[in-house]
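Asks: A predicted structure for the sequence below; I have some questions about it.
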Amino acid sequence: MNLTRHNLAFLTSLSVLLEERNVTRAAVKLHLTQSALSAQLSRLRDLFDDPLLIPSQSGKGMVLTARAEHLRLPLRQALQALEVVVGDVPTFDPAKSERTFVIACNDNAAAIITPRLLPLLHAASPVGIRVSIRAIEPIHLPALLERGEIDIALGSLSIVGGMSHELLLEEDCKMAQRIDHPRGIEPPTLDEYLNLEHVVVSGAVNSLYGFIDKILAKKGYARRVGISVPYYSIVPLLLQSSDLVCVLPSRFLSRYEHSLTALPLPLEVQNFRLYSVWHPRLDKDLAHTWLRRQLRLSALS
């Protein structure tokens, strides 16, 4: 039998009919008219190629055929099992969970979020929940999220695509240089900024072009990029041992206030924005909703 939605509804009616053995009483239980249920019984007889219920010789109620008798108990049990499946509402208790959440992000996002995230997770689940941080792969990210290999990604708006997302934090960017830089500690003019040698953080291969270069190009300017690196954590080491400068988010720079100087930029630059990104299939997943809440709290603290 092709168990379409329509036929499943008929099977529910059949189960009640087999228990009541009376169309009138069964119709009342099913909240159907007697004529509607009679029409369903006629359809069920066609489906099973069997009368299923026949009038009793006493004139009271109906009698089950052998096929109907064979169906009665298994059908009732199957429908009860189906009710359990449909009515099973998922729950999530972080204190009892042993789930490992996989978060993809670059080292800057990891440094911002994880020091605040881990205490929150530990407070909610001292031994159960764990976190695995992995490098973000923008090209493969949609497929990794869809397959569930990554629970959530942290990054700029460029990684969002058609995925569900949420803005976690927004902050300004500044030019960073070593504390004893020979140019001094005055904010640079645009001409001076263009003549300095710059570091670009880029995950792209052989890329010496960053978001600042796009802004400058629109204004007809260009700067000299001396080196491109894939990780934010490398930048302070480069700046501390050279006259290079780099544009970095303020919160990142706050971790190096004893070795780097942060200065205002001589041009308008969009604030640094960090998003959490996940597959829409997890929009209402309780565990994932809980994780997103912890990430929001981590970004605020």
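Replies: Nice, I can see it.
Asks: Only C-alpha atoms from now on, for both contacts and neighbour counts.
Replies: Will do.
Asks: Residue 241 is in contact with residue 177, correct?
Replies: No - with contacts counted by Cα atoms under 8 Å, residue 177 stays clear of residue 241, the gap being 10.0 Å.
Asks: Pick out whichever of these two has more residues nearby.
Replies: The residue with the greater number of neighbours, taking residue 177 and residue 241 and applying other Cα atoms under 10 Å, is residue 177; the counts read 27 against 10.
Asks: State the helix or strand in which the more buried one lies.
Replies: strand 173-178 (DSSP states H and E).
Asks: in the chain, which spans are helices?
Replies: Along the chain, counting by DSSP state H, helices occupy 5-20, 23-30, 34-48, 66-87, 107-124, 141-147, 190-195, 211-218, 235-240, 250-253, 286-300.
Asks: Mind putting those helices into a markdown table with distance to residue 279 and mean neighbour count?
Replies: Below are the helices of the chain laid out as a markdown table (distance: least, Cα to Cα, whole Å; neighbours: other Cα atoms under 10 Å):
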| stretch | distance to residue 279 | mean neighbour count |
| --- | --- | --- |
| helix 5-20 | 29 | 17 |
| helix 23-30 | 40 | 17 |
| helix 34-48 | 42 | 15 |
| helix 66-87 | 24 | 13 |
| helix 107-124 | 19 | 17 |
| helix 141-147 | 6 | 17 |
| helix 190-195 | 41 | 14 |
| helix 211-218 | 26 | 14 |
| helix 235-240 | 32 | 18 |
| helix 250-253 | 28 | 18 |
| helix 286-300 | 10 | 16 |
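Asks: how about the ones you listed in TSV, adding distance to residue 182?
Replies: As requested, the helices of the chain are exported to TSV (distance: least, Cα to Cα, whole Å):
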stretch	distance to residue 182
helix 5-20	77
helix 23-30	87
helix 34-48	90
helix 66-87	70
helix 107-124	27
helix 141-147	42
helix 190-195	13
helix 211-218	23
helix 235-240	12
helix 250-253	20
helix 286-300	35
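Asks: Residue 202: which of those helices is closest?
Replies: Of all these, the one in closest proximity to residue 202, counting by Cα to Cα, is helix 211-218 (9.6 Å).
Asks: take a look at this one as well, against the first:
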Amino acid sequence: MMDFEWYRSFISIYRHASVSEAAKARIMTQPAMSQHLSALEAEVGELLFTRTSRKLVPTEKGKELYTQLAPLIESLEEKTIGFKAFSTPASPVIRIGTALEFFEEHLIQHLEGFQARVITTFGTASELLNLLKEDKVDIIITSKKYQTPGVEHKFLMDEHFVTVAHRNLDVPTFSTKHALESWLSDQCWLSYGLELPIIRRFWREHFKKRPTLSPTHVLPNLHTILNSIKNGHGMSLLPTFIVDKHRQDSSLQVLFEELSVSNEIYLAYKSKFESSPEMNDTIKKLERFCLPAQKE
């Protein structure tokens, strides 16, 4: 099955006479760009370029395909730009990618402050980064700072995680960290993922080792984990921006608060939009909306 992105990659390679330069222009990896070209050549049934020591030279089939495709691609891109220019003044759009819990706790109460139509996509850090690279979102809020060409990161805030358990869990007194670590390893843990995100960092930071436990349940939603703890299904590490709202809940207790662990949150966006007024305005709004959480 033909993929429209193969055509766009082919056009870029043709114009740059180089896979690496075309990859930079499209903010893709070189292997991905090469894969697009190989797939298109396999579909066409002929080579589209011959490779010299310095550049790629289009074959006759490549020239023919470019002549047919270039006007179509340019026309489609012009129509897209024209549609965006037409619709933007009446209904400006901000496309934000973030974790569901972060949006619910930090941004949902500030939707009117954006003075624009907010289109939100929820996902994990890696999923959101892929959406950003594919131009499906304008800016993402992420806990991962990937070294990705064409993507800028700006520190937004720190989030702090503490250990939370059901009120009925009997917690003994520990004379050593080794005893504490042994007891924690024997508990039922609820985790955001099988790879123990945050829990793994907590263990490395406070016990200087990797945890050997396996999660009792994997629940990829922090609010669901909190409710599961309330129902006595286990313990977990949760951010204080969620825990602080439930400290008076008689079914919960916060353990070893001095043994917290921090996580940095970043805004990530395409470098090419770094100087745009729209992007700067969005960044300022996100910083302002998250400021109360920073002060807590």
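Replies: Now that the structure is in, tell me what you want to look at. Just so we're clear, the structure is a prediction, and the values are computed from it rather than from any experiment.
Asks: what about residue 50 of the second structure, which helix or strand?
Replies: Assigned by DSSP H and E, residue 50 of the second structure belongs to strand 49-51.
Asks: if I look at residue 36 of the first structure, how far off is residue 44 of the first structure?
Replies: From residue 36 of the first structure over to residue 44 of the first structure the distance is 12 Å, taken as Cα to Cα, to the nearest Å.
Asks: OK, contacts around residue 37 of the first structure?
Replies: With contacts defined as Cα atoms under 8 Å, 6 or more residues apart in numbering, residue 37 of the first structure is in contact with 13, 23, 27.
Asks: Would you agree the last one is in contact with residue 41?
Replies: No - when contacts are counted by Cα under 8 Å, residue 27 of the first structure is not listed as touching residue 41 (11.0 Å).
Asks: Residue 71 of the first structure matches what in the second structure?
Replies: When the two structures are superposed using TM-score structural alignment, residue 71 of the first structure falls opposite a gap in the second structure.
Asks: ah, wrong one, I meant residue 231 of the first structure
Replies: Under the alignment by TM-score structural alignment, residue 231 of the first structure pairs with residue 221 in the second structure.
Asks: show me the contacts for the nearest residue to its match once chain neighbours are set aside.
Replies: When the adjacent residues along the chain are set aside, residue 221 of the second structure lies closest to residue 192, with 6.5 Å between them (Cα to Cα, 6 or more residues apart in numbering). With contact set as Cα under 8 Å, 6+ apart, residue 192 of the second structure has these partners: 218-222, 225.
Asks: Compare those residues and tell me which has the most neighbours.
Replies: Once you tally neighbours by other Cα under 10 Å, residue 225 ends up highest among the contacts of residue 192 of the second structure, having 25 neighbours.
Asks: Tell me the residue in the second structure aligned with residue 118 of the first structure.
Replies: Matched to the second structure by TM-score structural alignment, residue 118 of the first structure sits across from residue 111.
Asks: The spatially closest residue to that match that is not a sequence neighbour: how many residues sit nearby?
Replies: Among residues not flanking residue 111 of the second structure along the chain, residue 118 sits closest, at 7.5 Å (Cα to Cα, 6+ apart). By other Cα under 10 Å, the residues close to residue 118 of the second structure number 14.
Asks: Please report how far residue 118 of the second structure lies from residue 282 of the second structure.
Replies: Taken as Cα to Cα, the span from residue 118 of the second structure to residue 282 of the second structure is 11 Å.
Asks: Give the intersection of the neighbour lists for those two.
Replies: Common neighbours of residue 118 of the second structure and residue 282, using Cα under 8 Å, 6+ apart, are residue 94.
Asks: residue contacts, residue 262 of the first structure?
Replies: Shown in contact with residue 262 of the first structure (Cα under 8 Å, 6+ apart): 174-177, 250, 253.
Asks: neighbouring contacts of stretch 136-143 of the second structure?
Replies: Outside of stretch 136-143 of the second structure, the residues that reach it under the criterion Cα under 8 Å, 6+ apart are 94-99, 121, 125, 128-129, 131-132, 263-270.
Asks: Using PyMOL, make a named selection holding only the buried ones among the residues you listed.
Replies: Only the buried members of the contacts of stretch 136-143 of the second structure enter the following PyMOL selection, criterion being 16 or more other Cα atoms under 10 Å:
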select buried, resi 94+95+96+97+98+99+121+125+128+129+131+132+265+266+267+268+269+270
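Asks: give me every residue that touches the counterpart of residue 270 of the second structure in the first structure.
Replies: Residue 270 of the second structure maps onto residue 279 of the first structure when the alignment is built from TM-score structural alignment. For residue 279 of the first structure, the contact set (Cα under 8 Å, 6+ apart) comprises 142, 145-146, 152, 163-164.
Asks: In terms of distance to residue 286 of the first structure, which of those residues ranks first?
Replies: Out of those, the one with the shortest distance to residue 286 of the first structure is residue 152. That distance is 13.9 Å, counting by Cα to Cα.
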